[in-house]
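>>> this is the structure alone, sequence omitted:
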C-alpha cells in the first residue's frame, strides 16, 4: 500500500513554506501587495466613469460652499429655496462651463481663427504630455513589483542633463541639437532610476525609501548647488536661481503650427505608449517583468534573473521620468524661456502616480487618464479667471477621482451596482486513500 501524495501546489505536512514563497498572512500586509490590490481592483470602465462623475458632484458641492454670496442665501433657504438653488446652479454651471471651454472647446470661437478654435484642446494635450511619460514610468516599475515614487528626482536629473546639452552644445545643427537634448534627458533619468534598481536588487534596499531620499538629493543638487555655479546660472538673472536658457535650435518644435501650443513631445509620448504596449505583450523582457511582478519566487524558479529584471525595470521607468524633464525644459510649456528653476518638477513626479492608478497601469489607460488630468489643468486656469473659482478645486477633484477609483466597492454601493460574478471552474479532484479491503476488479471497477 502506497501513501497518497499531496495535491499539486499544497504545502508540506509540516506547514513550512517553500523557500522564497509567501509565508502567511503577514505578507498580505506588505506595501507591494496592498498596492497591487489597489491597481488591480475589481474595476471596470463603468466604475471608473462613475468615480469621475461622483468626483465632479463632490466638486460641485465645494464650488457652492466656496461662494460666500450663495451661502448667504442658504441662511433663508426655507423661506425662498428657489433663490438658493438658482444661485447654486449658476455657480456650478459657470465653473464647469469655463472648465469645458478652457480644456476642450469654446463655442464662441467657431467663427474665430484656428488658434482660437483649437487652442483649448491643444493646451490640454500639452499638459497631458508629461503625465503620459510619468504614468508609463510608474506603470513599468509597478508591473515589476516595485513602487517608483522617485519621479521628482528622476525628472530633475533628466532636466539637468537636457538643459546642459541645450545651452552648451550650440555647435550642433538644429535637428541634431534637439535629438541630443532629448537623449540626454532620457539618459539622465535612466541612470538615476538605475541607481534605485541596483540598490534594490543588489543590496536589498527598499525602493520607496531610496526614491524618497534621492528626490531630496536631486532637488538640493539643482537648487542648492548647480543653479549657483557659473556653469549653469544665468548671469542675466542675478536675483534668482535659474539656469541659462536653451539655445533656440534645441527647443522642441511645434506639432500643429506655431500658433498652437503643442510640441513634438506629444508625438514622443505616443511613441512611448506604443513601445510600452509592445514591450509588455511581445517582448521577452516584458514577459519577465510581468512574471517577476506577479510572483518573484515562481519567476526565479522558472529561470528568470529577478535581479536583472528589477534593475532593467527601474532603468526604463527612470528613462520615462527623465522624459518629463525634457518636456519641462525644452517644451513649449516652459514658462522660464526654456531655462530650469528649482521648481522644475511642478509636482509632476507625484501626479504621475495618480495617473498610473487611474489608468490601472495599462499603457492606453494611462493616456486617457493623462488626457483627463491635462483637461482639468488646462480648464482650471480659465475657471479661475472667468468663474472666480479657486484652481485648488481641481486638485481636490483629482484627489477624489483617485480615491473613488481605488475604492470600487464604495462606488458600486453608492450607485447600487451588482458585484461582478466570477465563474468558478469545477473543483479539483480530492485524493482518496486506497481502501485495502476493496481491491479494483479486472474491469477497472471498484
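Here it is on my side, so go on. Being a predicted model, the structure only gives us computed values, none of them experimental. Numbering: from 1, shown residues only.

>>> okay, CA-based contacts and neighbour counts for the rest of this
Fine.

>>> from what I can see residue 359 touches residue 373, true?
No - using CA atoms under 8 Å, residue 359 is not in contact with residue 373; the gap is 11.2 Å.

>>> number of residues surrounding residue 209?
Neighbour count of residue 209, defined by other CA atoms under 10 Å: 13.

>>> that one and residue 150, how far apart?
9 Å (CA to CA, to the nearest Å).

>>> pretty sure residue 96 contacts residue 383?
Yes - between residue 96 and residue 383 a contact is recorded at 7.3 Å, counting by CA under 8 Å.

>>> am I right that residue 323 is in contact with residue 130?
Yes - with contact defined as CA under 8 Å, residue 323 counts as touching residue 130 (7.4 Å).

>>> higher neighbour count, those two?
Neighbour count, other CA under 10 Å: between residue 323 and residue 130, residue 323 has more, with 34 against 28.

>>> mind listing what residue 191 touches?
315, 318-319 (CA atoms under 8 Å, 6 or more residues apart in numbering).

>>> which parts of the stretch 251-400 of the chain are helices?
Ranges of helices in the stretch 251-400 of the chain, per DSSP state H, counting those that start in this stretch, are 265-282, 284-294, 296-301, 306-330, 348-358, 363-386, 392-406.

>>> tell me how far the third one lies from the chain's centre.
So that's helix 296-301. How far helix 296-301 lies from its chain's middle: 27 Å, per CA atoms, centre = their mean, to the nearest Å.

>>> in terms of secondary structure, what does it contact?
Judged by 3 or more CA pairs under 8 Å, 6 or more residues apart in numbering; DSSP states H and E, the packing partners of helix 296-301 are helix 284-294, helix 306-330.

>>> touching the shortest one from outside, list them.
This means helix 284-294. 142-146, 279-281, 298-300, 304, 306, 309-310, 313.

>>> try it again with 7 Å
By CA atoms under 7 Å, 6 or more residues apart in numbering, the residues outside helix 284-294 that reach it are 143-145, 279-280, 299, 304, 306, 309.

>>> most neighbours, which of those?
Ranking the contacts of helix 284-294 using other CA under 10 Å puts residue 144 first, with 26 neighbours.

>>> please tell me how far the spatially closest residue to that residue that is not a sequence neighbour sits from residue 37.
Spatially, and ignoring its direct neighbours in sequence, residue 144 is nearest to residue 293 (3.9 Å; CA to CA, 6 or more residues apart in numbering). Between residue 293 and residue 37 the computed distance is 13 Å (CA to CA).

>>> which of those two has more neighbours?
Taking other CA under 10 Å, residue 293 and residue 37 do not tie; residue 293 has more neighbours (22 against 13).

>>> one more to weigh against that first structure:
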C-alpha cells in the first residue's frame, strides 16, 4: 500500500511538524542528560532561566538571534530560487571587512547614525560580491552552488586571516584584529529594550551586547517578505525555484534570477557582521562569525523559509546558545559539547528529518478530507 503524501493544512506544515520535530529532538537530548546522571527537567528549567530569566539573559539571547535572523534570511532567499547557499559563513566574514573599513574610516569623523547606513551598505555589498562568482559559475557554467559556496567559505576565511595578520592589525599588537572603533563607528546598545523586564538591574550591571542591528535584522525580515511575496521580482524568483524550465518558457532569465538572488542572499549574510563587529566587539576579529552561517541553514529550514518563522527559529537557537552557556556553568556534568549535541539534534530533526512525521500526518488527514481542504 502506498504511503499518503497528499496536501496538508498550512497550520500542520508550518506549525505542527516543526513543533513535533523540536519535541523529539529535546526528548532524545533528555535521554542523554539522564544517562549523564542529571534531571532533564531541571536542565531544561536551568536553560530557560539562563536564556529568558533576566534582562542580561534575554539581551544575549536576542543578540545571538540577530545573527541567525540575518543568515537564516540569506539561506531562505536562495532556497526560494531553488539554490542552496552554504556560503553564508564566508559571506558574513567578508561582509565584516566592509563594515570594519567604514567604521575605521568614518568613525572618527561622523556620529554613529551617519556611519551606520554606510556600514550597512558596505557589509551588504561585500557579502554580495563574495556570492557573485559562485552565482555566475552556477548560472553560466553549471558549477553547483553548494560546492562553490563551501569552497568560498575557506577562501574567505584565509583572505580575512591574511588581512588581519598582515594589513589591518594594530602595529605592535599580538592579537590579529583591527583597532577598536571610535564611538562613531560603533552601534549603540539597546539595553533599554529589555531592562524593564528586570527592574533590579542597573545600567552598570547590564552587560549584554544587544544593539541596534537587531532592528536592522527585523527590517530585513519585512523587506524580504515584501520582496518574495509582493513584487514581480519575488514572483520570478519563486517561479524559477519551483520550475526553472517553466520559468524560462515564460521568459524569465535563469542566469539573471540566479545572479540576482545570490547577490541578495550574500548581501543579507554580509549584514550579519554588523552585530558582532560594530555592535559587540567594536573591532574586526578572527572567526567572529562563529558558525552563525551554518546555523542559518537550520533556522531557515525550521522557519519554513518565511521571515516570521525565521525570527521564531532564530530566537529558539538564541535560547539554545545563551541557555546552553548558563547550563554548562550551573550543571558541570553537562558540558559545552553536550549543548552542541542538543543543537545538532535540533538541526537534524528540523533539517534532514523535517518531514519525518509527514506520512503519518498525511494518513490522518487522508481520512478527513474536509480537514485536508482547509486553507490556513
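Right, received. Where do you want to start? Everything numeric here is computed off the predicted structure, so don't read it as measured data.

>>> got a TM-score for the two of them?
In this superposition the chains share a TM-score of 0.85, using TM-score structural alignment, normalised by the length of structure 2; 343 aligned residues with a CA RMSD of 2.3 Å.

>>> of the contacts of residue 191 of structure 1, closest to residue 61 of structure 1?
Taking CA to CA as the measure, residue 61 of structure 1 sits nearest to residue 318 out of the contacts of residue 191 of structure 1, at 39.0 Å.

>>> map that closest one onto structure 2.
When structure 2 is aligned by TM-score structural alignment, residue 318 of structure 1 is paired with residue 266.

>>> ok, back up a step: would CSV of the contacts of residue 191 of structure 1 with distance to residue 257 of structure 1 be doable?
Output for those, formatted as CSV (distance: CA to CA, whole Å):
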residue, distance to residue 257 of structure 1
315, 34
318, 31
319, 28
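
>>> among these, who's most crowded?
That'd be residue 318 among those, by other CA under 10 Å, with 36 neighbours.

>>> how near is it to residue 143 of structure 1?
14 Å.

>>> quick revisit: out of the helices and strands packed on helix 296-301 of structure 1, which is closest to residue 414 of structure 1?
Among these, the nearest to residue 414 of structure 1 by CA to CA is helix 284-294 (31.4 Å).

>>> which ones are touching the nearest residue to residue 123 of structure 2 once chain neighbours are set aside?
Leaving aside its chain neighbours, residue 123 of structure 2 sits nearest to residue 95 (4.2 Å; criterion: CA to CA, 6+ apart). The contact partners of residue 95 of structure 2, by CA under 7 Å, 6+ apart, come to 123-124, 126-127, 270-271, 273.

>>> do residue 131 of structure 2 as well
Counting by CA under 7 Å, 6+ apart, residue 131 of structure 2 has contacts 91, 262-263, 266.

>>> ok, the residues you listed in structure 1: which stay?
With both residues aligned by TM-score structural alignment, their matches' CA atoms under 7 Å, the contacts of the contacts of residue 131 of structure 2 that structure 1 also has are 91, 262-263, 266.

>>> residue in structure 2 matching residue 123 of structure 1?
Using TM-score structural alignment, residue 123 of structure 1 sits opposite residue 60 in structure 2.

>>> related to what we said a few turns ago, looking at the helices of the stretch 251-400 of structure 1, which is closest to residue 198 of structure 1?
That would be helix 306-330 among those, by CA to CA, at 5.6 Å.

>>> which elements pack onto the closest one?
Counting contacts by 3 or more CA pairs under 7 Å, 6 or more residues apart in numbering; DSSP states H and E, helix 306-330 of structure 1 packs against helix 114-143, helix 151-168, helix 174-203, helix 284-294.

>>> in the first one, what's buried?
It stands for helix 114-143 of structure 1. Within helix 114-143 of structure 1, the residues that qualify as buried by neighbour count (16 or more other CA atoms under 10 Å) are 115-143.

>>> residue 218 of structure 2 matches what in structure 1?
Using TM-score structural alignment, residue 218 of structure 2 sits opposite residue 270 in structure 1.

>>> same deal with residue 164 of structure 2?
Aligned partner of residue 164 of structure 2 by TM-score structural alignment: residue 227.

>>> surely its match and residue 240 touch.
No - using CA atoms under 7 Å as the test, residue 227 of structure 1 is too far from residue 240 to be in contact (9.1 Å).

>>> who's more crowded, these two?
Just comparing residue 227 of structure 1 and residue 240: by other CA under 10 Å the higher neighbour count belongs to residue 227, 23 against 13.

>>> list the contacts of the more buried one.
Contacts of residue 227 of structure 1 by CA under 7 Å, 6+ apart are 233, 241-243.

>>> nearest to residue 406 of structure 1, of the helices and strands packed on helix 296-301 of structure 1?
Residue 406 of structure 1 lies closest, by CA to CA, to one member of these: helix 284-294, at 19.4 Å.

>>> could you identify the most distant pair in the contacts of residue 95 of structure 2?
Across the contacts of residue 95 of structure 2, the longest distance by CA to CA is 10.6 Å; it joins 126 and 273.

>>> the contacts of residue 131 of structure 2 into a markdown table, with extra columns for distance to residue 363 of structure 2?
Below are the contacts of residue 131 of structure 2 laid out as a markdown table (distance: CA to CA, whole Å):
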| residue | distance to residue 363 of structure 2 |
| --- | --- |
| 91 | 42 |
| 262 | 38 |
| 263 | 41 |
| 266 | 40 |
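
>>> closest to residue 140 of structure 2 out of these?
Nearest to residue 140 of structure 2 among those, with distances taken as CA to CA, is residue 262, at 13.6 Å.

>>> one step back: who has more neighbours out of residue 126 and residue 273 of structure 2?
Counting neighbours by other CA under 10 Å for residue 126 of structure 2 and for residue 273 shows that residue 273 has the greater number, 32 against 26.

>>> just give me the neighbour total for the residue nearest to the more buried one when sequence neighbours are not counted.
Excluding its sequence neighbours, the residue lying closest to residue 273 of structure 2 (CA to CA, 6+ apart) is residue 96, at 4.7 Å. By the criterion of other CA under 10 Å, residue 96 of structure 2 has 35 neighbours.

>>> aligned partner of residue 96 of structure 2 in structure 1?
With TM-score structural alignment as the criterion, residue 96 of structure 2 matches residue 159.
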